[in-house]
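**Student:** predicted structure and sequence below. I'll ask about it afterward.
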Amino acid sequence: MKFRYKASCRKNNLRHIRDFVSTSLSNWQMSETDVYNLVTAIDEVCANLIIHGNDCNTKQIFEVYISKKEKDLIRVDIVDPSCIFDINGYKMPDLNDLIKKRSKGGMGLMLVKRLIDKIELESDDFGNRCVLYKKLSLS
């Protein structure tokens, strides 16, 4: 089973994306913590794509695909035709520096890397793809 959502790079679409992710994940048995972690990580990646990657250009369209690869593994593909940001090469800022500077940004990707088990970046004829893998905590 695979779920697909297509959106323009408009900030108010983030709410719809979160709803799509929650609804899609409800088709599989998983903990509330895993659902929350996936919704949060996907929201952050999409927010960065909309705001920083595409400058909120509403003509730019991207897609989110969610699939279950194994009974305990979720795969999320975020496909965007614009330039790709290398989240794996991102150097995380020092948390103490962010607190001292009272910075409102800079922690989102740090959060994504903590919530997601594996991140891959791919490019193909359809655009650039950020692939997130989350291993579920089965009871």
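**Tutor:** Alright, I've got the coordinates.
**Student:** make it CA atoms for all contacts and neighbour counts henceforth
**Tutor:** Fine.
**Student:** in the chain, where's the longest helix?
**Tutor:** Across the chain, the longest stretch assigned as helix under DSSP state H is helix 32-48.
**Student:** state the next helix or strand along the chain beyond that helix.
**Tutor:** Going down the chain from helix 32-48, the next helix or strand is strand 61-70, by DSSP states H and E.
**Student:** ok now the helix or strand following that following strand, how far from the chain's centre?
**Tutor:** The C-terminal neighbour of strand 61-70 among helices and strands, as given by DSSP H and E, is strand 73-80. In terms of Cα atoms, centre = their mean, to the nearest Å, the centre of strand 73-80 is set 8 Å apart from its chain centre.
**Student:** who are the packing partners of strand 73-80?
**Tutor:** strand 61-70, strand 127-135 (3 or more Cα pairs under 8 Å, 6 or more residues apart in numbering; DSSP states H and E).
**Student:** who touches the longest one?
**Tutor:** By that I understand strand 61-70. 1-9, 21, 24, 74-81 (Cα atoms under 8 Å, 6 or more residues apart in numbering).
**Student:** for Asp19, see how far away the spatially most central residue of the chain is.
**Tutor:** Nearest to the geometric centre of the chain sits Ile42, at 2.5 Å (Cα atoms, centre = their mean). Between Ile42 and Asp19 the computed distance is 11 Å (Cα to Cα, to the nearest Å).
**Student:** please compare the first structure with the one that follows:
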Amino acid sequence: MVSSEKGRVTLPAALENLEDFKEFIVQNAEKAGLDPQKTMEMELAADEILTNIISYAYRGTSGDITVTCGTDEEGRFVVETADAGEPFNPLLADMPDVSASLEQREIGGLGLFLVKKMVDETRYERRNARNILRLYKKV
């Protein structure tokens, strides 16, 4: 769970809002004390998650994304995304076979693979008809 010292922003799930979401995350990461490398990793991971929500969650309808940033009780920086789109647990998605040659790899899945590599922990839950994904990074 994200602590009471947190920031929150809700915007429509649209590509034109992606930069605003990322700027919000970077500002909160810096405020939480993340070094530049970890801040960049969180920004890239969040970019992938947010792009997926924008592209697939609402399937032809409109909706919002809420991003909450802060530290948890263990002092980790947390980025939480929440949307009311179609249920989707990215942690259950098939991971690509990165040992296969480029010709043998299936299209897709590499972004979620990279998210898992860039953050220390990911958690997903479906609560109150909302997808909630948390990305954790040690400060």
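**Tutor:** That came in fine, so what should we check first? Treat the numbers as computed from the prediction; the structure is a model and nothing was measured.
**Student:** TM-score for these two?
**Tutor:** After superposition, the two chains reach a TM-score (TM-score structural alignment, normalised by the length of structure 1) of 0.84; 135 aligned residues with a Cα RMSD of 2.2 Å.
**Student:** can you tell me how far the residue sitting furthest away from the middle of structure 1 is from Asp94 of structure 1?
**Tutor:** In structure 1, the greatest distance from the average C-alpha position (Cα atoms, centre = their mean) is reached by Lys100, at 27.6 Å. Relative to Asp94 of structure 1, Lys100 of structure 1 is positioned 10 Å away (Cα to Cα).
**Student:** can you check Val112 of structure 1 too?
**Tutor:** To Asp94 of structure 1, Val112 of structure 1 is 16 Å away according to Cα to Cα.
**Student:** what's the answer for Val76 of structure 1, then?
**Tutor:** For Val76 of structure 1 relative to Asp94 of structure 1 (Cα to Cα), the value is 28 Å.
**Student:** those two: which has the busier surroundings?
**Tutor:** Set Val76 of structure 1 next to Asp94 and count neighbours by other Cα atoms under 10 Å: Val76 wins out with 23 against 10.
**Student:** what residues does whatever residue of structure 1 lines up with Pro87 of structure 2 make contact with?
**Tutor:** Using TM-score structural alignment, the partner of Pro87 of structure 2 in structure 1 is Ile84. Each residue near Ile84 of structure 1 by Cα under 8 Å, 6+ apart is listed here: 53, 128-129.
**Student:** of all those residues, which comes closest to Asn88 of structure 1?
**Tutor:** Within those, the smallest distance to Asn88 of structure 1 is 13.1 Å, found for Arg129 (Cα to Cα).
**Student:** corresponding residue for the closest one in structure 2?
**Tutor:** Aligned partner of Arg129 of structure 1 by TM-score structural alignment: Ile132.
**Student:** my guess is its match contacts Glu125, does it?
**Tutor:** Yes. Between Ile132 of structure 2 and Glu125 there is a contact under Cα atoms under 8 Å: 5.3 Å.
**Student:** more neighbours, these two?
**Tutor:** For Ile132 of structure 2 versus Glu125, neighbours defined as other Cα under 10 Å are more numerous around Ile132 (21 against 14).
**Student:** gap between the nearest residue to that one once chain neighbours are set aside and Met95 of structure 2?
**Tutor:** Of all residues not flanking Ile132 of structure 2 in the chain, Ala82 sits nearest, at 4.5 Å (Cα to Cα, 6 or more residues apart in numbering). As for Ala82 of structure 2, its distance to Met95 of structure 2 is 22 Å (criterion: Cα to Cα).
**Student:** all set now, cheers.
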